[in-house]
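*Asks:* everything below, folded, please.
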Amino acid sequence: MGKKTVVVGLSGGVDSSVAAYLLKEQGYDVIGVTMQIWQEEDSCTVEENGGCCGLSAVEDARRVAQKLDIPYYVMNFRKEFQEQVIDYFTREYLEGRTPNPCIACNRYVKWESLLKRSLEIGADYIATGHYARVEQLPNGRYAIRNSVTAKKDQTYALYNLTQEQLARTLMPVGAYTKEEIRKIAEEAGLPVAHKKDSQEICFVPDNDYAGFIKNSTGKTIPKGNFVQADGKVLGEHQGIIHYTIGQRKGLNLSMGHPVFVTKIRPDTNEVVIGENEDLFINTLLCDRVNFMAIEGLEGEVRLKAKIRYNHPGAECVISPAEDGKVRVTFDQPQRAITPGQAVVFYQGEYVAGGGIIL
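*Replies:* Here you go, the predicted structure:
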């Protein structure tokens, strides 16, 4: 058996750079790859934000590869990114849901497409700089395990990976805290040791989702009515793509007290407005379910679930529903359960699975 070969997705950031360094130290043959995903290189304005798609990301990744003395390539995944991430993102917003494009990117671009191409060039594994761990459980299944640092844990965005993908995935950064990663980068002399993290969605650097959707689709987004749950009209909204469940700011409604978006009705182009207490519910349905630590669902199972990336997680019971859907019933009502977002189930420190909230 010779040395195993791993393709590391280098974003030009400190986490993926240290992942490549750690794997080389562990004796792997490491190949660095930057995924070219943005549609127009010259319009990629996220460079100063530490984004992962522009020319400066490529330059930073190349400098890291030179420092580590590993081969480095840029692979073009623009088509996959457009179809699987951008088109999905705009479609979901136009249908009144709030998508998580990072989850789609992880499953269909960073894993499905990169893994396929990596295997074609003879690699055994792919690796990323995610704060998570991959482990094989006693039941033989692979699962994502929480990183050692809850502050940076990225398991929520990885729930959708398949068993085949996990079997060929390495995530060395999950065993460290962010501070330790920066220290390793500094000691290894990596040029990105102090590069700041990117925060926003990489293809919407100014956080103006509605503007991005209008520009990329060329569609005129019709205005409609703000209504109460009983249908009483309160005012005019700017188009459903501007709103999400739980939103308070930017409504421009003078109600005399804070009010919130409680529901979006794409069929009638209405945005429902209510009180904070209206946002708390204790049950949801999800579909497009991917099981990870567990093989499937025979009956009720008690787990914890997160309904958004920064949700702390809450005790619940999940049970099978019609057409492969899963019903989630929380012990305590949860605030602002949002259609289009992922609900991710945890069994202790392991991702049991997840799905998309209906």
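
*Asks:* contacts, neighbours, all on C-alpha from now
*Replies:* Fine.

*Asks:* could you point out the longest helix of this structure?
*Replies:* For the chain, the longest helix by residue count, based on DSSP state H, is helix 55-68.

*Asks:* same question for it: list its buried residues.
*Replies:* Leu55, Ser56, Ala57, Val58, Asp60, Ala61, Arg62, Arg63, Val64, Ala65, Leu68 (16 or more other C-alpha atoms under 10 Å).

*Asks:* can you check stretch 188-203 too?
*Replies:* So for stretch 188-203, counting by 16+ other C-alpha under 10 Å, buried means Leu190, Pro191, Val192, Ala193, Lys195, Ser198, Ile201, Cys202, Phe203.

*Asks:* my guess is the fifth one contacts Asp15. True?
*Replies:* Read it as Lys195. No. Counting by C-alpha atoms under 8 Å, Lys195 does not reach Asp15; the two are 9.9 Å apart.

*Asks:* so what sits against both of the two?
*Replies:* Common contact partners of Lys195 and Asp15 (C-alpha atoms under 8 Å, 6 or more residues apart in numbering): none.

*Asks:* now do the same end-to-end measure for stretch 183-192.
*Replies:* Distance between the boundary residues of stretch 183-192 (C-alpha to C-alpha, to the nearest Å) amounts to 11 Å.

*Asks:* ugh, wrong one, stretch 310-321
*Replies:* Start and end residues of stretch 310-321 are separated by 27 Å (C-alpha to C-alpha).

*Asks:* swap in stretch 276-284?
*Replies:* 18 Å.

*Asks:* list the buried residues for that stretch?
*Replies:* By 16+ other C-alpha under 10 Å, the buried positions in stretch 276-284 come out as Asn276, Asp278, Leu279, Phe280, Thr283, Leu284.

*Asks:* looking at these, which are in strands?
*Replies:* Cross-referencing those against strands under DSSP state E gives Phe280, Thr283, Leu284.

*Asks:* the first one and Ala336 touch, don't they?
*Replies:* Yep, that's Phe280 we're talking about. Yes. The criterion here is C-alpha under 8 Å, and Phe280 meets it with Ala336 at 6.4 Å.

*Asks:* closest to Gly296 among the buried residues of stretch 276-284?
*Replies:* Taking C-alpha to C-alpha as the measure, Gly296 lies nearest Leu284 of the buried residues of stretch 276-284, at 18.3 Å.

*Asks:* and that closest one, how far from Ile356?
*Replies:* Distance from Leu284 to Ile356, counting by C-alpha to C-alpha: 10 Å.

*Asks:* the structure of the following sequence is requested for comparison with the preceding one:
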Amino acid sequence: MALDQPLNSLGLAKAPKDTRVVVAMSGGVDSSVVAAMLAEEGYDVVGVTLQLYDHGAALAKKGACCAGRDIHDARRVAETMGFPHYVLDYENTFREAVIDEFADAYLAGATPVPCIRCNERVKFKDLLATAKDLDADCMATGHYIQRKMGAAGAELHCAADPARDQSYFLFSTTPEQLDYLRFPLGHLASKAETRALASKYGLPVADKPDSQDICFVPNGNYAAVIEKLRPGAADPGEIVDMDGRVLGSHRGVIHYTIGQRKGLGIGGLEEPLYVVRLDPDARRVIVGPKAALSTRTIPVREINWLGDAPFASQAEWHVNVKVRSTRPPAPAIVRPLSASEAEVELLTPEDGVSAGQACVFYAPEGSRILGGGWIWRGR
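*Replies:* Below is the predicted model:
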């Protein structure tokens, strides 16, 4: 390879035709556009779709990914653009690495985020390893996030379009994975641009709706999935106040989340009550006033750090954090307890912080993601 070879659009010093790219294709418009775009640029594109759960049951489900109709759509895109496409059966891996933990987390009173675990344990682990086995120079996905080169190497940055940003779901991407991954859509200003590109390439998925809900949870009814996986998970129990007084009964702890107000069935009280804690062992839902939801200190573990200096090299890091995907980042102080655990102090208390959710770290200025971890202990 010539030392003066210019970098291609993927940041590699090779001609596109000599650069093999595995594109993770879910069957949706985003990953399809990535594959088509790179194929048109002359890259040696290989499309790979993971079958993650029973595609027979998912065929009729709208808004799913990685099963049934979506596998068919990904294959049609590959045929349209003229590159090879493979389907890999990852059902067992997905069930063990994602679905089982999802069910167990709810049984333990937590509120899991399975999309993060799927990226971490399946797409950016097993699929990435497969890409390397195929002698690919890199792996590209349709995620809305940006990879930028900094002084110390590849950095993870928020998408240019805040409405599409997926940084919360990708905080656990490791530096080693980031070296190999590419996100060609992260710089786009809107989803409309993506759909315009799909139309330009004549893709059969140009008008396909975005995926909704958790891919393996039909119609958002996660409780039904958990009951099927863990019989008895929806056993009824008591709703009690913070002093232990019984206020009513519930239809299973798995139906409730921290901060929930509606659907408690305990009307006629002087002030509205919210779910402030779940006790799955005693099958109790504990409720209290809104003030009881306020949280300032959050224990976090399984930290993935993407900063330039080692995580535990400082007594504290002043960052912004996001404790739910739908909330904006807010100022906080992260105090490392080890290389993988920390205590996070929110400068402004937040309501409804729940075990099982992610706590994602952002640079106080700019768009860089500094990593994050998992909230591991409820109130």
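
*Asks:* rewinding a little: what residues in the second structure pair up with the longest helix of the first structure?
*Replies:* Mapped onto the second structure using TM-score structural alignment, helix 55-68 of the first structure covers residues 68-81.

*Asks:* kindly report the same for stretch 144-156 of the first structure.
*Replies:* The aligned range for stretch 144-156 of the first structure in the second structure is 156-168, by TM-score structural alignment.

*Asks:* distance between the matching stretch and the chain's centre?
*Replies:* The chain centroid and the centroid of stretch 156-168 of the second structure are separated by 12 Å, computed with C-alpha atoms, centre = their mean, to the nearest Å.

*Asks:* in the stretch 51-200 of the second structure, what residue spans correspond to strands?
*Replies:* All strands of the stretch 51-200 of the second structure, identified by DSSP state E, counting those that start in this stretch, fall at 85-89, 138-140, 145-150, 153-158, 181-182.

*Asks:* with mean neighbour count as extra columns, can I get the ones you listed in CSV?
*Replies:* Formatted as CSV, those follow (neighbours: other C-alpha atoms under 10 Å):
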stretch, mean neighbour count
strand 85-89, 15
strand 138-140, 25
strand 145-150, 18
strand 153-158, 20
strand 181-182, 24
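
*Asks:* on that earlier part again, which single one of the ones in strands among the buried residues of stretch 276-284 of the first structure is nearest to Gly27 of the first structure?
*Replies:* Nearest member of those to Gly27 of the first structure, counting by C-alpha to C-alpha, is Leu284, at 46.1 Å.

*Asks:* contacting residues for that closest one?
*Replies:* Counting by C-alpha under 8 Å, 6+ apart, Leu284 of the first structure has contacts Arg327, Val328, Thr329, Ile337, Ile357, Leu358.

*Asks:* the third one matches what in the second structure?
*Replies:* Thr329 of the first structure maps onto Glu345 of the second structure when the alignment is built from TM-score structural alignment.

*Asks:* measure the residue nearest in space to the middle of the second structure to Pro184 of the second structure for me?
*Replies:* By C-alpha atoms, centre = their mean, the second structure has its centre lying nearest to Phe169, at 2.8 Å. Using C-alpha to C-alpha, one gets 17 Å for the distance from Phe169 of the second structure to Pro184 of the second structure.

*Asks:* could you do Met242 of the second structure as well?
*Replies:* Plainly put, Met242 of the second structure is 50 Å away from Pro184 of the second structure if you go by C-alpha to C-alpha.

*Asks:* how about Ala35 of the second structure?
*Replies:* On the measure of C-alpha to C-alpha, Ala35 of the second structure and Pro184 of the second structure end up 10 Å apart.

*Asks:* spatially nearest residue to the match of Thr329 of the first structure, not counting backbone neighbours?
*Replies:* Thr297 (4.7 Å; C-alpha to C-alpha, 6 or more residues apart in numbering).

*Asks:* aligned partner of that neighbour in the first structure?
*Replies:* The equivalent of Thr297 of the second structure in the first structure is Thr283 (alignment by TM-score structural alignment).

*Asks:* hang on, isn't that match packed against Arg327?
*Replies:* Yes. Assessed by C-alpha under 8 Å, Thr283 of the first structure is found in contact with Arg327 at 7.2 Å.

*Asks:* not counting stretch 34-53 of the first structure itself, show me its contacts.
*Replies:* Contacting residues not belonging to stretch 34-53 of the first structure are listed as 9-13, 54-58, 61, 72-82, 195-199, 202-203, 205 [C-alpha under 8 Å, 6+ apart].

*Asks:* that older thread, okay, Met242 and Pro184 of the second structure: which has more neighbours?
*Replies:* Pro184 (24 against 15; other C-alpha atoms under 10 Å).

*Asks:* ok, the more buried one - contacts?
*Replies:* Going by C-alpha under 8 Å, 6+ apart, Pro184 of the second structure touches Val34, Ala140, Thr141, Gly142, Gln146.

*Asks:* out of the residues you listed, which one sits closest to Asp18 of the second structure?
*Replies:* Ala140 (15.8 Å).

*Asks:* how close does the closest one get to Val300 of the second structure?
*Replies:* Using C-alpha to C-alpha, we find Ala140 of the second structure at a distance of 30 Å from Val300 of the second structure.

*Asks:* hang on, the earlier thing: compare the strands of the stretch 51-200 of the second structure and give me the one nearest Val276 of the second structure.
*Replies:* Using C-alpha to C-alpha, these put strand 153-158 closest to Val276 of the second structure, at 31.5 Å.

*Asks:* residue contacts, the match of Thr297 of the second structure?
*Replies:* Contacts for Thr283 of the first structure (C-alpha under 8 Å, 6+ apart) come out as Arg327, Val328, Thr329, Phe330, Pro333.
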